[in-house]
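Sequence below, structure please.
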Amino acid sequence: MLDKLEMFIALAKAEHFGKAAESLGITQPTLSTGIKNLEEQLGIKLVFRGSRFGGLTPEGQSALVWARRIVSDARQLKDEMRYKKHGLAGQLRVAVIPTALTWAAKLSASFSQKHPKVRFTVLSRTSIDILSMMDNLDVDAGITYLDNEPTGRVSTEPLYRESYMLICSKNSQFANRSSVGWKELEGEKLCLLTPDNQNRRIINRHFRDAGATADAWLESNSTVVLVANVEDNNWLTVLPIELAKFLTRGKPLNLIPMSGTTISPSVGLVAPYHEPHTPILQALLSEARQISILND
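Model prediction:
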C-alpha cells in the first residue's frame, strides 16, 4: 500500500494525473490504476474524476493527512535502520528563504565536517513554499522566518535575527553616510525581492512604519539580480547584513546600516515535528543549535 499512498500524495500535490505520474517516473495509466486500487482497499472515493482531475473528495482530504503521516513514518523507519547499519548517511533536502542562503551554507558545511556521509540538496524557496514542501514530504527541513508566518506543528532552532543594510554604489548620495532612514529612500530607484517573499513584506512594513512607500523599479526573486542592478544601474537595494556582505564582496559598492525603528525577525531551522526525530534530523537540529548566534 505504501507505493499507492505515495502516488496519492503526488496526485494531491500536482492536481493533475499526467504531471503526478511524470513526477513519480511512471505512466499515467499506472498512476490511475494505483489510485483506484487504493480506493478499493480503503473502501472510499478519494478523487473526483471527470475528463480531468476534479480535486479530492472530503474523504480524500482526510486520507491525505494519514497518507503523509504513514509515508513520513515509513521513511523515518528506513532512516533509523540505515543509521543502525551505517551511521549517519543519506540525503538531506533543505529549502531556504533567499535571504538565508549564506546561513544554509554555514549549516551544511559545519554539519558535513562532522557527518561526511550525508549529502545535501539546498533549494531557494519562499517561506510559504517551504512549509508546503515539508507538508508534501518534498524536503526534510527548511530555514525560514519563525515569527512572521504560522509555521504549524514543527520543531524549530533559531539561528539569527535579521538586520538590514542599504546597498548603493560609491557615487550614490548615501555612499558616505553612517546610516540611512527608511523614509529617506522614498522616491529613490529601488530594486527589491518580489512580494511573494516574506523579506519583501517585512521591508514594506519598515517603510509603512516610517510613513513611506517601498516603490520598487525592479522586482526579482533573486538577490543576485538585485545587487547586479545596484552595480550596473546605480540603483539601491536593502538586504540582511550577512547576505549583503557576501554579495558585495569585491564589488565597488557601499553598505550603509538602516536606522530608525526596525523589525528584527528571527530566522531558524524548521523540521516536521516528530517524537523522536530521525537520527539525521536530530543531528541537523543539534548542529543548528551549535552555530546559532542567538545562543551566545
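
drop to CA atoms for contacts and neighbour counts, all remaining ones
OK.

Let me know the helix or strand that the closest residue in space to Asp135 that isn't next to it in sequence is in.
On the basis of Cα to Cα, 6 or more residues apart in numbering, the spatially nearest residue to Asp135 that is not a chain neighbour turns out to be Arg68, at 7.5 Å. Element membership of Arg68, judged by DSSP states H and E, is helix 58-86.

What is that helix packed up against?
If contacts are counted by 3 or more Cα pairs under 8 Å, 6 or more residues apart in numbering; DSSP states H and E, helix 58-86 sits against helix 2-14, helix 279-291.

Save the ones you listed as CSV, and put in distance to Thr223 and mean neighbour count too.
Written out in CSV, the entries for the helices and strands packed on helix 58-86 read as follows (distance: least, Cα to Cα, whole Å; neighbours: other Cα atoms under 10 Å):
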stretch, distance to Thr223, mean neighbour count
helix 2-14, 28, 20
helix 279-291, 24, 19
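
Any chance of these in CSV with distance to Gly250 as columns?
What follows is the helices and strands packed on helix 58-86, written out as CSV (distance: least, Cα to Cα, whole Å):
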stretch, distance to Gly250
helix 2-14, 43
helix 279-291, 26
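
right, so of those helices, which gets closest to Asp129?
Asp129 sits nearest to helix 2-14 of all these, at 12.2 Å, using Cα to Cα.

Tell me if I'm right that Asn204 and Gly211 touch.
No: in this structure Asn204 lies outside contact range of Gly211 using Cα atoms under 8 Å: 10.6 Å.

When the two are compared, which one has more neighbours?
When Asn204 and Gly211 are compared for neighbours, Asn204 comes out ahead with 19 against 11, by other Cα atoms under 10 Å.

run this one through as well so I can compare:
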Amino acid sequence: MELRQLRYFVAVARQQHFGRAAQRLNIAQPALSRQVQQLEEELGVRLFDRHTRGASLTPDGQRLLTRAEALLAEAETLRQDAHRGSDGPSGTVSLGVSPGMAELLAVPLVTACARQHPEIRLRIVSGFSPLLHDWALEGRLDMVILSGAGDPTRFAMTPLLREPLCLLCRADDRRFPGTETDLAAVAAVPLVLTGPPEAALQRVVNEALTPLGLTLDAVAQVDTAAVSKRLVLAGLGPTIDVAAMARAEIAQGLLKALPIGNLQIHRTLARLRDRQASPAAAAVAAALSACARDLVATQLWPGATAAA
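Model (predicted):
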C-alpha cells in the first residue's frame, strides 16, 4: 500500500466520480482506476460501488476513508516538519470546537497563532461535542475542545475553563426578575434549545432534572446559538447556554443571563493518547490555553473561570 494510492482513493471518495477525481489529480482516468483496483486487490475488499452516475463508497470503503485521511494528514505534517527543520513548528493543525466557541475563539486564536507561528496553518472545524469526540477518535482532528468529560483512557486532556449554565432570556422578561433561577423555573417555560439532545449542555441539564421528575419543554430546537438568540429576542422563549454566547446582546441590554443553580459546563482540550502531538499541535495547544486565560482575565469570556 502506497500513500499515492491512498491519495487517489480519497480523491475518488470525495468526488464520488472517477472522471472528476482524475481531473482534480491531473492524471488519466485509466491510471487512476488501476491504482484504486490495485489497492482493492491488496486489501481484499471492494472500496467502491461503480454505477452510471459515478462511484459510491462501500462500508469497507467508508472505514478506510477515515483512516486514510488521518494517515495522509499525518504524512503531510511529517513532511512539512522535516522540510522546515529548525525554523520552528510548521504544518496544518485541525482543531474541533463547538459553533458557539468558534465565534469566541476563532479570531483571537488564529491571530495569535499567525503572529507567533507563521508556518502553522490552523484549521478550525465546528461541531457539537458528540461529533467532535467521534472525529477525534477516528483521527480526523488533531485536538478538540470537549464540553464535559472525555474518556481518560483514550484522550490526554487539559482543562481549559468552566462556565455556569444560564437561562438566557430577554431583559424585559418579567417571569425572571432576579439575578439567578432554578431548575423548576426553567422546566416550567417553553424553551429554545440549541444543538442535539445528546450534546453536553442539554445532557447536563437533563441529568439534573431527572431526579426531580422534570423535563425540558422545547418549543424549538436549532443548530446554532446565533439562531437561538434571534428566536429569544423575537419572544419565542428563553434558551439555555453560557453567558459568553450572548455577551454582545447582554452588553446592549437586550438579553440577561441567569445562572441555573450550581450547574456548570467544563471545557477540556483533548487529543488521542496513542497519537503523539506534533510540534505544531503542541504550539497550538499552548496558544489556545493562553488565549482562554486572556479572554477570561479581560472579561471577554463573561462568567468563565480559567483552569488552574
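
Now the TM-score, please.
The TM-score (TM-score structural alignment, normalised by the length of structure 1) is 0.77; 288 aligned residues with a Cα RMSD of 3.7 Å.

Stretch 204-218 of structure 2: which residues count as buried?
Neighbour-count burial for stretch 204-218 of structure 2, counted by 16 or more other Cα atoms under 10 Å, picks out Val204, Val205, Asn206, Leu209, Leu214, Thr215, Leu216.

ok, now which ones touch Gln16 of structure 2?
Taking Cα atoms under 8 Å, 6 or more residues apart in numbering, we find Gln16 of structure 2 in contact with Gly54, Ala55, Ser56, Leu57.

which of those residues are buried?
Taking 16+ other Cα under 10 Å as the criterion, what is buried in the contacts of Gln16 of structure 2 is Ala55, Ser56, Leu57.

need these in JSON lines with distance to Ala82 of structure 2 and secondary structure, can you?
Listed next are these as JSON lines, based on distance: Cα to Cα, whole Å; DSSP: H, G, I helix; E, B strand; the rest coil:
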{"residue": "Ala55", "distance to Ala82 of structure 2": "36", "secondary structure": "strand"}
{"residue": "Ser56", "distance to Ala82 of structure 2": "36", "secondary structure": "strand"}
{"residue": "Leu57", "distance to Ala82 of structure 2": "34", "secondary structure": "strand"}
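
re earlier: which of the buried residues of stretch 204-218 of structure 2 fall in helices?
Taking DSSP state H as the definition of helices, the buried residues of stretch 204-218 of structure 2 contribute Val204, Val205, Asn206, Leu209.

can you put those in a markdown table and add distance to Val97 of structure 2?
Formatted as a markdown table, those follow (distance: Cα to Cα, whole Å):
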| residue | distance to Val97 of structure 2 |
| --- | --- |
| Val204 | 18 |
| Val205 | 20 |
| Asn206 | 22 |
| Leu209 | 26 |
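
Can you tell me which of these is closest to Ala281 of structure 2?
Val204 (29.8 Å).

From Leu247 of structure 1, how far out is the aligned residue in structure 1 for that closest one?
Under the alignment by TM-score structural alignment, Val204 of structure 2 pairs with Ile202 in structure 1. In this view, Ile202 of structure 1 and Leu247 of structure 1 are 20 Å apart by Cα to Cα, to the nearest Å.

Also Asp147 of structure 1?
From Asp147 of structure 1 across to Leu247 of structure 1, the span is 26 Å (Cα to Cα).

So if I had to pick from the two, which one is more boxed in?
The neighbour count for Asp147 of structure 1 versus Leu247, taken as other Cα under 10 Å, is higher for Leu247 (18 against 12).

I figured Asp241 of structure 2 was touching Leu167, is that so?
Yes: under the contact definition of Cα under 8 Å, Asp241 of structure 2 touches Leu167, with a separation of 6.6 Å.

that older thread, in CSV: the contacts of Gln16 of structure 2, plus distance to Ala307 of structure 2.
Formatted as CSV, the entries for the contacts of Gln16 of structure 2 read as follows, by distance: Cα to Cα, whole Å:
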residue, distance to Ala307 of structure 2
Gly54, 51
Ala55, 48
Ser56, 46
Leu57, 43
